[in-house]
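Q: Take this sequence and fold it.
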Amino acid sequence: MDIHEVLKYLPHRYPFLLVDRVLSCEPGKTISALKNVTINEPFFSGHFPHHPVMPGVLIIEALAQAAALLTLKTANLQTDENSVYYFVGIDRARFKKPVLPGDQLILRATILRERIGIWKYSVKAEVDGRVVTEAELMCTIRSKE
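A: Prediction:
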């Protein structure tokens, strides 16, 4: 999926869209996506001015967005104005190495299970083949009403 197809599925836009491309997707199982981290990211001016590091919470958000794409492809849905994809839980989050400008984050999500509309994933973010962040995430799709 190129950025144009990603935009059809995710409601996020600048500066909060954190997936640039989907490298591979096996609906019902797994996804690999890419986030190019550039010095032009708005958060780098304050985190930290003399040593820019991508905030861990934004790495987790990028992983949740990749997981959302996997869920939407699996369920054959596109996000519309009547529904929202919510991040509802996180377990076992670990941050192993800082993510810096110039890094390419490879975002991996694997479905662990889906029960009563709650999806659970194992997620990892890698830079140059090394895991920088890992966690288990839970998300759901709900109507806005």
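
Q: contacts, neighbours, all on C-alpha from now
A: Will do.

Q: Give me the distance from stretch 73-80 to the chain's centre.
A: Offset of stretch 73-80 from its chain centre (CA atoms, centre = their mean, to the nearest Å): 16 Å.

Q: Would you mark the buried spots in that stretch?
A: 73-74, 78-79 (16 or more other CA atoms under 10 Å).

Q: Okay, and which of those map to helices?
A: 73-74 (DSSP state H).

Q: and the two most separated of the buried residues of stretch 73-80?
A: Using CA to CA, those reach their maximum pairwise distance at Thr74 and Thr79, which is 12.9 Å.

Q: quick one: the strands in the protein?
A: Remark: strands assigned in the chain by DSSP state E are 21-26, 30-36, 83-95, 104-115, 118-127, 130-143.

Q: before we go on, could you also do this sequence so I can check it against the first one:
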Amino acid sequence: MSENEVTSVDIMRIMEMIPHRYPFLLVDRVEDLVAGESATGIKNVTINEPFFPGHFPTKPVMPGVLIVEAMAQTAAVLVVHTEGSEIEGKLVYFMSIDGCRFRKPVGPGDTLHIKVKKERQRGNIWKFKGEAYSNDTLMAEAVITAMIVNE
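A: Have a look, this model is predicted:
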């Protein structure tokens, strides 16, 4: 596969690439995956999400921190895709979250398109710009820096 080839991965492959599991696996599919550059995570938000019964039950809203976590998981898939199988399953820890803005609430029935773009990478530290869209509307954005560590 050439470095700039666009590809996608399904949920089974995502679970091989990153250690997250239900109920904290927040990405259903990753599309437009370009090694070393960018990716788009897809999260289908349903009323069955475990956080909705306790997070504004009369007006269910996806917690913003989980949207940022979905950005990080999408970025982690991009890192594994870029670096190769030797880092599959390693942990990725947040170092910083900057410029985080929640523009509109995300609720049941929304499909999030989580776009992450690598801003820079040095050793095991990666920085990404993340944006979450639903129906072409920007719902949230953040710049995240993370470190890949051995378990």
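
Q: Tell me how the two chains score on TM-score.
A: The TM-score (TM-score structural alignment, normalised by the length of the first structure) is 0.94; 142 aligned residues with a CA RMSD of 1.0 Å.

Q: Need the counterpart of Met138 of the first structure in the second structure.
A: When the second structure is aligned by TM-score structural alignment, Met138 of the first structure is paired with Thr145.

Q: re the thing from before, next, format the strands of the first structure as CSV and append distance to His47 of the first structure and mean neighbour count.
A: Rendered in CSV, the data for the strands of the first structure read as follows (distance: least, CA to CA, whole Å; neighbours: other CA atoms under 10 Å):
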stretch, distance to His47 of the first structure, mean neighbour count
strand 21-26, 25, 17
strand 30-36, 17, 22
strand 83-95, 16, 14
strand 104-115, 18, 21
strand 118-127, 19, 22
strand 130-143, 18, 19
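
Q: What about the first structure, which residue is the most distant from its middle?
A: Largest separation from the mean C-alpha position in the first structure: His50, at 26.5 Å (CA atoms, centre = their mean).

Q: aligned partner of it in the second structure?
A: His50 of the first structure maps onto Thr58 in the second structure, by TM-score structural alignment.

Q: How about Ala67 of the first structure?
A: By TM-score structural alignment, Ala67 of the first structure lines up with Ala75.

Q: which non-adjacent residue is nearest that match?
A: With CA to CA, 6 or more residues apart in numbering as the measure, Val116 is the residue that lies nearest to Ala75 of the second structure, at 6.2 Å, once sequence neighbours are left out.
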